[in-house]
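**Student:** sequence isn't available, so here's the structure alone:
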């Protein structure tokens, strides 16, 4: 039964390291992995490809309803939209900004909610996002809220994009991260907030290994 499948949620703002930590933790546990942000970012790419006016919620919703996504996990996460590998496009600031905007639309969130719930399969699930522990999996067995200062998150994103050959401005990244934080925390539907029963981790001065060890300490040896 689904209720017997353990779930670990890792929520937090953009750039806090949720994706890296979640993927490694899922691999160590041998559990399934859900990157909810990739679902919203994939929708953003689909909207950008179709040149949809983001103020047109009806057209935005239509694209969300027909979203054809496939996730492949090997050494990393590969995301395919209509059979096309869009993984490299997921990390761009343009994609992230559009994803943050459409994620604030209640009807869009409702359409994508079931897509996320469907990832809950044996032997367990590690889910990362903004509202995994508060909305999507409120009854999750283990919850983490992972954050870091906006400055540190901007530094990490800058390094990540530069390594991919994408020329960016760190001041612009910092500004966009702060603006995204405000949108995510102030939206009326499923705002970014720490679940009351979540473990709070500030990764600003922590190594990835230290964060992973702290997260794994939540889950009993299985």
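**Tutor:** Right, received. Where do you want to start? Because the structure is predicted, anything quoted here is derived from the model rather than measured.
**Student:** please count neighbours and contacts with C-alpha atoms only from this point.
**Tutor:** Noted.
**Student:** show me the residue at the heart of this structure, geometrically.
**Tutor:** residue 37 (2.9 Å; CA atoms, centre = their mean).
**Student:** and that residue, helix, strand or coil?
**Tutor:** helix (DSSP: H, G, I helix; E, B strand; the rest coil).
**Student:** next one: the one 3 residues further on
**Tutor:** Following three-state DSSP, residue 40 is assigned to helix.
**Student:** number of residues surrounding it?
**Tutor:** Residues within reach of residue 40, counting by other CA atoms under 10 Å, total 25.
**Student:** report the separation between the residue lying closest to it once chain neighbours are set aside and residue 139.
**Tutor:** Nearest residue to residue 40 in three dimensions, chain neighbours excluded: residue 99, at 5.3 Å (CA to CA, 6 or more residues apart in numbering). Distance of residue 99 to residue 139, computed by CA to CA, to the nearest Å: 26 Å.
**Student:** comparison target below:
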């Protein structure tokens, strides 16, 4: 919503890692095989396509619209696992940097302000309790007709947070100059307003 209102490009870096994890899974790769997953990251073709009706941006992986599959917690767990691999991260850095073009870019991701775009003019670190994020994800996935449990989602989110915060490469942490916004209990419009207060004070 922020990128759309500003007329800027959008980079969902999490979708890139989910896409590689998805492609690796479809190829039957062992996600602990660093060399194989790195080759997969280097060879996977990922495209973002704006929906004609202004809806959710579609993610095309090797010619297949994998948007719905990428939003599952299985894809999130795969993304978290491969995101700890330096060679995979290196393979995706150039792709991410290529999104930075005029008039501007909204980059959404766990290391955007610390690793990929440390010189970004505006940095906002959004957080929320694991319970809150599980409720949001539960609502999203149930609307897509997927069978999930709230407790299971919360466990997966907490495990992912722990993995991402403790990994040696690009651990999950806010940039020193980022504005921290706890979105627990907030609606989407309130969160967007908080971000706009930073970008357009």
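**Tutor:** Yep, it's here. Predicted model, so just to flag it, every value in this text is computed and none were measured.
**Student:** quick one on the thing from earlier: what does the residue nearest to the centre of structure 1 correspond to in structure 2?
**Tutor:** Aligned by TM-score structural alignment, residue 37 of structure 1 pairs with residue 14 of structure 2.
**Student:** tell me which element the closest residue in space to residue 107 of structure 1 that isn't next to it in sequence is part of?
**Tutor:** Of all residues not flanking residue 107 of structure 1 in the chain, residue 61 sits nearest, at 7.1 Å (CA to CA, 6+ apart). Here residue 61 of structure 1, judged by DSSP states H and E, is contained in helix 57-65.
**Student:** residue 47 of structure 1 corresponds to which position in structure 2?
**Tutor:** Using TM-score structural alignment, residue 47 of structure 1 pairs with residue 24 in structure 2.
**Student:** ok, its match touching residue 33?
**Tutor:** No - with contact defined as CA atoms under 8 Å, residue 24 of structure 2 does not reach residue 33; the gap is 10.2 Å.
**Student:** between those two, which one's more packed in?
**Tutor:** Shown here are residue 24 of structure 2 and residue 33; by other CA under 10 Å, residue 24 has more neighbours (22 against 11).
**Student:** where does that one sit, in terms of helix or strand?
**Tutor:** helix 13-26.
**Student:** that helix vs structure 1, average offset?
**Tutor:** Helix 13-26 of structure 2, aligned to structure 1 and superposed, deviates on average by 0.4 Å (mean CA distance after the TM-score superposition for structure 1).
**Student:** would you mark the buried spots in that helix?
**Tutor:** Within helix 13-26 of structure 2, the residues that count as buried by 16 or more other CA atoms under 10 Å are 13, 14, 15, 16, 17, 18, 19, 20, 21, 22, 23, 24.
**Student:** still on that earlier bit, list the residues that contact the counterpart of the residue nearest to residue 40 of structure 1 in structure 2.
**Tutor:** Residue pairing (TM-score structural alignment): residue 99 of structure 1 is matched to residue 79 of structure 2. Taking CA atoms under 8 Å, 6 or more residues apart in numbering, we find residue 79 of structure 2 in contact with 14, 17, 18, 19, 20, 21.
**Student:** which of those residues sits closest to residue 132 of structure 2?
**Tutor:** residue 14 (19.0 Å; CA to CA).
**Student:** count of neighbours near the nearest residue to that closest one once chain neighbours are set aside?
**Tutor:** Distances taken as CA to CA, 6+ apart put residue 109 closest to residue 14 of structure 2, at 5.8 Å, once the chain neighbours are dropped. A count of nearby residues for residue 109 of structure 2, using other CA under 10 Å, gives 16.
**Student:** how far away is residue 109 of structure 2 from residue 35 of structure 2?
**Tutor:** Residue 109 of structure 2 is 24 Å from residue 35 of structure 2, by CA to CA.
**Student:** ok, now residue 7 of structure 2?
**Tutor:** Residue 7 of structure 2 is 39 Å from residue 35 of structure 2, by CA to CA.
**Student:** what lines up with residue 192 of structure 2 in structure 1?
**Tutor:** Under TM-score structural alignment, residue 192 of structure 2 pairs with residue 212 in structure 1.
**Student:** count the neighbours of that match for me.
**Tutor:** Neighbours of residue 212 of structure 1 using other CA under 10 Å come to 16.
**Student:** equivalent analysis for residue 88 of structure 1, please.
**Tutor:** Other residues close to residue 88 of structure 1 by other CA under 10 Å number 10.
**Student:** so how far is residue 27 of structure 1 from it?
**Tutor:** From residue 88 of structure 1 to residue 27 of structure 1 the distance is 22 Å (CA to CA).
**Student:** and the end-to-end length of stretch 154-171 of structure 1?
**Tutor:** 8 Å.
**Student:** mind listing what's buried in it?
**Tutor:** 154, 155, 157, 158, 170.
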